[in-house]
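>>> Got a sequence here, can you build the structure:
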Amino acid sequence: MIGSESAVAFDALREADLHIDRLYLAGTKGTAGDDALGRLLPVGLQGGFRPRGSVRKKRVRLVALYTAGTEPDWPDHLDPETGIFTYYGDNRRSGSDLHHTKRSGNLLLRDVFEATHGLPEERAVVPPFLCFEKAAPGRSVRFRGLLAPGTETMTSDEDLSAIWRHTKGARFQNYRATFTVLDVGIVQRRWLSSVLAGEPTTGPGCPEPWREWVEGRVYRPLVAPSTLTIRTKDDQLPDDPAGLEMLRMIRAHFDGRETDFEECAVAIWRMMAPATGKCAVTPPSRDGGRDAVGTYMLGPGADRVAVEFALEAKCYRETNSVGVKEMSRLISRIRHRQFGVFVTLSYFAKQVYEEVREDGHPIVMICGRDVVDSLRRKGYSDPERLRKWMDEGFSRNRNIDSVVDIGSSVSVDESMLDESRTTAVSNQMQRL
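Sure, this is the predicted structure:
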């Protein structure tokens, strides 16, 4: 990424420009004053929301958003390929009203997202949001971009949504906010100083994408298509004990009946691909190498096009990789204009990954880390909630002999089912 090639020393932070993905080093005295973000900008030393100015008096001039990426219940996420940043509000514990938080972060979100969908003069008072990510060593940070609230395609009902969570039976709400990382490689200190001094955000040094957003709500995202198509084993497995434990819980739930994991795999796929239409799980005795078949819906609601897919699922341990044999089995069954989905709780061997990508096979490869990330985004990071989700959706005593069509009225090609009975995906999937 632009500007990521060098780090900025602590003593130089007060005058430094902000470069995408550049590391800004912390001090070394071992005190709170070592905080790099507090030295870069005149904001607080703690918390995710660090505004300059009063939120309640609506006099915020600039906001630093800080994410540590260590809270599985609140998985802040930057998608560099789309430029979309998802950030969770600051009501992360039960006991407080949605807008009555210590740092007024949710109140700030409410106000700026309301202005986002207003007139240009309303967006003109929205403070610039600067995204920083926790980095090493110490209290160093990495700059991830200049953010504009909202996205080009989301409505006011979608870009800021209040979601429910619970802790020990106590329910509470928090915001999930969606921002766009603007196509700005360098945020100049001259502009930051002007904004902090109370000048309009479209004043001297203003990045052109920010001006376009203020004046016309035009989103020009910073998109960075990935050049890395071969994920390593470490990339494919959770890097935290809680994530590994989630995978172990799923495997334990299906212990001795691994074929039942197929329905769970379809549910996980639906989390990632909500436009999935009909989907049917094939009986293990005649599945023909495809654990499920279905359709993915494209186009407007009034005239959708159904693209057929086949899904394979493996309830493997994290030490057991998906090899060439398993992948070849799925590839051989995919016909023209179809694609494949392979879901595993483990990882794909390097040779498999290389062959699929180099040969251009239309296979979606979902590994253990992908499964954990999707469950967390749906709020199932808590062991109790995850266990309840599995018990209700994939119990041992479910009747698997009937057929229930879920989603679109477009039918699945019956030949894909190998003339076998089809199994209904669970009621749980109907709720996703």
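
>>> Please make it C-alpha for all contacts and neighbour counts, starting now.
Noted.

>>> mind listing the helices in the stretch 101-250 of the chain by residue range?
For the stretch 101-250 of the chain, the helices defined by DSSP state H, counting those that start in this stretch occupy 105-116, 120-123, 189-196, 208-216, 233-236, 241-253.

>>> right, so of those helices, which gets closest to Tyr353?
helix 233-236 (10.6 Å; Cα to Cα).

>>> from the chain's centre, how far out does the closest one sit?
The chain centre lies 17 Å from the centre of helix 233-236; the measure is Cα atoms, centre = their mean, to the nearest Å.

>>> Which strands or helices does that helix pack on?
Using 3 or more Cα pairs under 8 Å, 6 or more residues apart in numbering; DSSP states H and E as the contact test, the elements touching helix 233-236 are strand 347-348, helix 368-377.

>>> just the helices of the stretch 101-250 of the chain: most buried one?
helix 105-116 (a mean of 20; mean count of other Cα atoms under 10 Å).

>>> What is it packed up against?
Contacts defined by 3+ Cα pairs under 8 Å, 6+ apart place helix 105-116 against helix 120-123, strand 140-149, strand 160-167, strand 170-181.

>>> Okay, angle between that helix and strand 160-167 too, please.
Going by axes from the mean of the first three to the mean of the last three Cα atoms, to 10 degrees, helix 105-116 is angled at 160 degrees with respect to strand 160-167.

>>> What lies in contact with helix 105-116?
49, 55-56, 89-91, 98-100, 122-123, 126, 149-150, 156, 159-160, 174-175, 177, 217 (Cα atoms under 8 Å, 6 or more residues apart in numbering).

>>> nearest residue to Lys84 other than its sequence neighbours?
I think there's a mix-up here, since residue 84 is Ile and not Lys. Closest residue in space to Ile84, ignoring its immediate chain neighbours: Thr180 at 4.8 Å, by Cα to Cα, 6 or more residues apart in numbering.

>>> That neighbour touches Gly150, doesn't it?
Yes - between Thr180 and Gly150 there is a contact at 6.2 Å, judged by Cα atoms under 8 Å.

>>> Excluding chain neighbours, what is closest to Gln173?
Trp164 (4.6 Å).

>>> Spit out the contact partners of the residue most central in space within the chain.
Centrality entry for the chain: nearest residue to the mean C-alpha point is His77, 4.8 Å, by Cα atoms, centre = their mean. His77 is in contact with Phe85, Thr86, Tyr87, counting by Cα under 8 Å, 6+ apart.

>>> how near is it to Arg61?
The gap separating His77 from Arg61 is 24 Å, by Cα to Cα, to the nearest Å.

>>> Also Tyr316?
Counting by Cα to Cα - Tyr316 and Arg61 are separated by 51 Å.

>>> out of those two, which sits in the busier spot?
Comparing Tyr316 with Arg61 by neighbour count (other Cα atoms under 10 Å), the higher total belongs to Arg61, at 24 against 19.

>>> before we go on, could you also do this sequence so I can check it against the first one:
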Amino acid sequence: MKIKLNQIFSNNADEEFTQWNYLTAGTLGVPLNTAKGIEFFKKALDRTPLIVFHTNHYKEDQEQTPWRDLIFQSAGRVIYNGDNKSSNFAAHEARGNRKVLELINLYSSKSKIDRLKAPPIIITKTVKLKGRTGYRQFIGVGLINQSPKLVQQYEKKTNQVFSNYQFEVTLISLTPEEEFDWKWIDDRRNSTLDDISSLKHAPTNWKLWVEKGNEIISQIRLNIKSYRIIDEQEQKNMPIQNKKIINDLLNVYYPDPSKDGIRFEALASFITELYFENSTYSRGWITAGSSDRGVDFVGRLDIGHDAFSSNSLIVLGQSKRYKSPISGERLTRVASRMTRGYIGVVVTLDTFTRKAQEEIKDDQLPIILINGKKASELLLNYINRTGKTLQEIVEIEDEWSKTNIRTTHYSSIIDEI
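So this is what the prediction gives:
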């Protein structure tokens, strides 16, 4: 059976959707267990056929699911937390973690023989349809090309600290097939087929990785270029933990738009830094109110690797601590500053209207829109990675704001830092 990205499967009988058990049973007739977050088939010829990382955001914040998984499908990146959820066990003792750690060296091996055995990692997530969560969506297939991180958290019942592994998965592009052929998995389960023969129905980009290794990761990574307009309801549709971040920022930490303006500008500057995490980005300063020229904070994005070939872009930021959607009119101030060598970033805790998005895209303005959903994802990722609380982040940014307010023209950042 061939499946597509974002295809939905049912956990139970449903006339509209294929059952997940039917898909995973394949030609061998034995399906995967849907009750486990990390699942895998038994080995065939000393190769594990696949590993499934399944995430259910509807269980987040519960005792059995204290970790927050993050899916950045369009960027080909998934941050997935392992299956240790108790202080009674070490992180490496959990069944799923143990399996991944057993195989993880295959993904970084320079040997094609090892890479042939490396199991594809399939990412799925629970989705709600017809008022029920008995459905899962196929997000993609990928591999681990970075060392796992050991993260810690307090156990809710006992307040004891326990550890878990955090795995980063790189999703691969399914072009040119545009489909995932489950026969590949059936072949990997077939003990009569050797490793090379079991590769026949693999995606083209997986075959390239097996042949050349991690040096071609950037070429085969999933990268969905989307120019579609995202409606406001979709922007508001986020997991409970994201909503709590937004509510706490609006009502607890920055309740007064006037008094808390400078403080929130500092947080918006920090969120922008998180957005450019994998780039050479430098935070600049917050602009003083009387001389901000429509810009709330300044940064610099450096491109290139040496003094001869590098270049820099000035980042002009606006922060919108709003409880209502941002219209196109509210983006005009930062848009008016856009010229060669500048890009804009607008950070809000709410949404952007359809009209605002259309104006930015139609005018081809280099402005990045970070809505509340994206801002909460960036903060949750940082919280997950560092163990800091939202309150600690706010306090750190409050201190940063006290010493980083300037009246200097933002073009001067090119010669600083």
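
>>> Got a TM-score for the pair?
Remark: TM-score between the superposed chains equals 0.79 [TM-score structural alignment, normalised by the length of structure 2]; 378 aligned residues with a Cα RMSD of 3.5 Å.

>>> Would you mind writing the ChimeraX command to select the buried ones in the contacts of helix 105-116 of structure 1?
Burial among the contacts of helix 105-116 of structure 1 is assessed by 16 or more other Cα atoms under 10 Å; the matching ChimeraX selection reads:
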select :49,55,89,90,91,98,99,123,126,149,150,159,160,174,175,177,217
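
>>> Now which residue in structure 1 aligns to Gly134 of structure 2?
Using TM-score structural alignment as the criterion, Gly134 of structure 2 maps onto Arg139 of structure 1.

>>> Just to check, its match is in contact with Asp35?
Yes - Arg139 of structure 1 is in contact with Asp35 according to Cα under 8 Å; the separation is 5.0 Å.

>>> all strands for the stretch 251-400 of structure 2, in order.
All strands of the stretch 251-400 of structure 2, identified by DSSP state E, counting those that start in this stretch, fall at 280-287, 297-303, 311-320, 342-348, 367-370.

>>> Neighbours of the match of Gly134 of structure 2, how many?
22.

>>> Now do the strands in the stretch 1-150 of structure 1.
So, for the stretch 1-150 of structure 1 - with DSSP E, counting those that start in this stretch - the strands run 7-8, 18-19, 23-24, 49-52, 62-67, 77-79, 84-88, 129-135, 140-149.

>>> Output those strands as JSON lines; include the columns distance to Arg376 of structure 1.
Formatted as JSON lines, the strands of the stretch 1-150 of structure 1 follow (distance: least, Cα to Cα, whole Å):
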{"stretch": "strand 7-8", "distance to Arg376 of structure 1": "32"}
{"stretch": "strand 18-19", "distance to Arg376 of structure 1": "30"}
{"stretch": "strand 23-24", "distance to Arg376 of structure 1": "28"}
{"stretch": "strand 49-52", "distance to Arg376 of structure 1": "22"}
{"stretch": "strand 62-67", "distance to Arg376 of structure 1": "16"}
{"stretch": "strand 77-79", "distance to Arg376 of structure 1": "11"}
{"stretch": "strand 84-88", "distance to Arg376 of structure 1": "13"}
{"stretch": "strand 129-135", "distance to Arg376 of structure 1": "19"}
{"stretch": "strand 140-149", "distance to Arg376 of structure 1": "22"}
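
>>> Pick the most buried one from those strands.
strand 23-24 (a mean of 28).

>>> helices and strands around that strand, which ones?
strand 7-8, strand 140-149.

>>> if I look at the closest residue to Phe72 of structure 2 other than its chain neighbours, how far off is Ser86 of structure 2?
Leaving out its chain neighbours, the residue that sits closest to Phe72 of structure 2 by Cα to Cα, 6+ apart is Val78, at 5.8 Å. Look at Val78 of structure 2 and Ser86 of structure 2: by Cα to Cα, they are 23 Å apart.

>>> ok, now Arg406 of structure 2?
From Arg406 of structure 2 to Ser86 of structure 2 the distance is 48 Å (Cα to Cα).

>>> So between those two, which is more surrounded?
Ser86 (23 against 16).

>>> Start and end of stretch 72-91 of structure 2, how far apart?
25 Å.

>>> Arg337 of structure 1 contacts Glu308, correct?
Yes - if you go by Cα under 8 Å, Arg337 of structure 1 and Glu308 touch, sitting 7.5 Å apart.

>>> Those two: who's more crowded?
Glu308 (25 against 9).

>>> Can you tell me the number of residues neighbouring the residue nearest to the more buried one when sequence neighbours are not counted?
Nearest residue to Glu308 of structure 1, sequence neighbours excluded (Cα to Cα, 6+ apart): Thr295, at 4.3 Å. Number of residues near Thr295 of structure 1 (other Cα under 10 Å) recorded here: 25.

>>> residue contacts, Thr295 of structure 1?
Thr276, Gly277, Lys278, Cys279, Ala306, Val307, Glu308, Phe309, Val412.

>>> Distance-wise, check it relative to Asp260 of structure 1.
21 Å.

>>> same deal with Thr423 of structure 1?
10 Å.

>>> of the two, who's got more company?
Higher neighbour count among Thr423 of structure 1 and Asp260: Asp260, with 23 against 20, using other Cα under 10 Å.

>>> So what does that one match up with in structure 2?
Checking with TM-score structural alignment, Asp260 of structure 1 has Arg263 as its match.

>>> didn't that match look like it was pressed against Thr403?
No - Arg263 of structure 2 lies out of contact with Thr403 (Cα under 8 Å); the separation is 11.7 Å.

>>> Over in structure 2, tell me which residue corresponds to Val214 of structure 1.
So, by TM-score structural alignment, Val214 of structure 1 is matched to Val210.

>>> Roughly how far does that match sit from Ser111 of structure 2?
9 Å.

>>> Could you do Gly372 of structure 2 as well?
Gly372 of structure 2 is 44 Å from Ser111 of structure 2, by Cα to Cα.

>>> Please say which of these two ends up with more neighbours.
Gly372 (25 against 14).

>>> Counterpart of the more buried one over in structure 1?
Match for Gly372 of structure 2 (TM-score structural alignment): Gly368.

>>> same deal with Tyr342 of structure 2?
Mapped onto structure 1 by TM-score structural alignment, Tyr342 of structure 2 lines up with Gln338.

>>> Contact partners for its match?
Taking Cα under 8 Å, 6+ apart, we find Gln338 of structure 1 in contact with Val307, Glu308, Phe309, Ala310, Pro362.

>>> burial of the last one, as a residue count?
Here the neighbour count serves as a burial measure; for Pro362 of structure 1 (other Cα under 10 Å) it reads 16.
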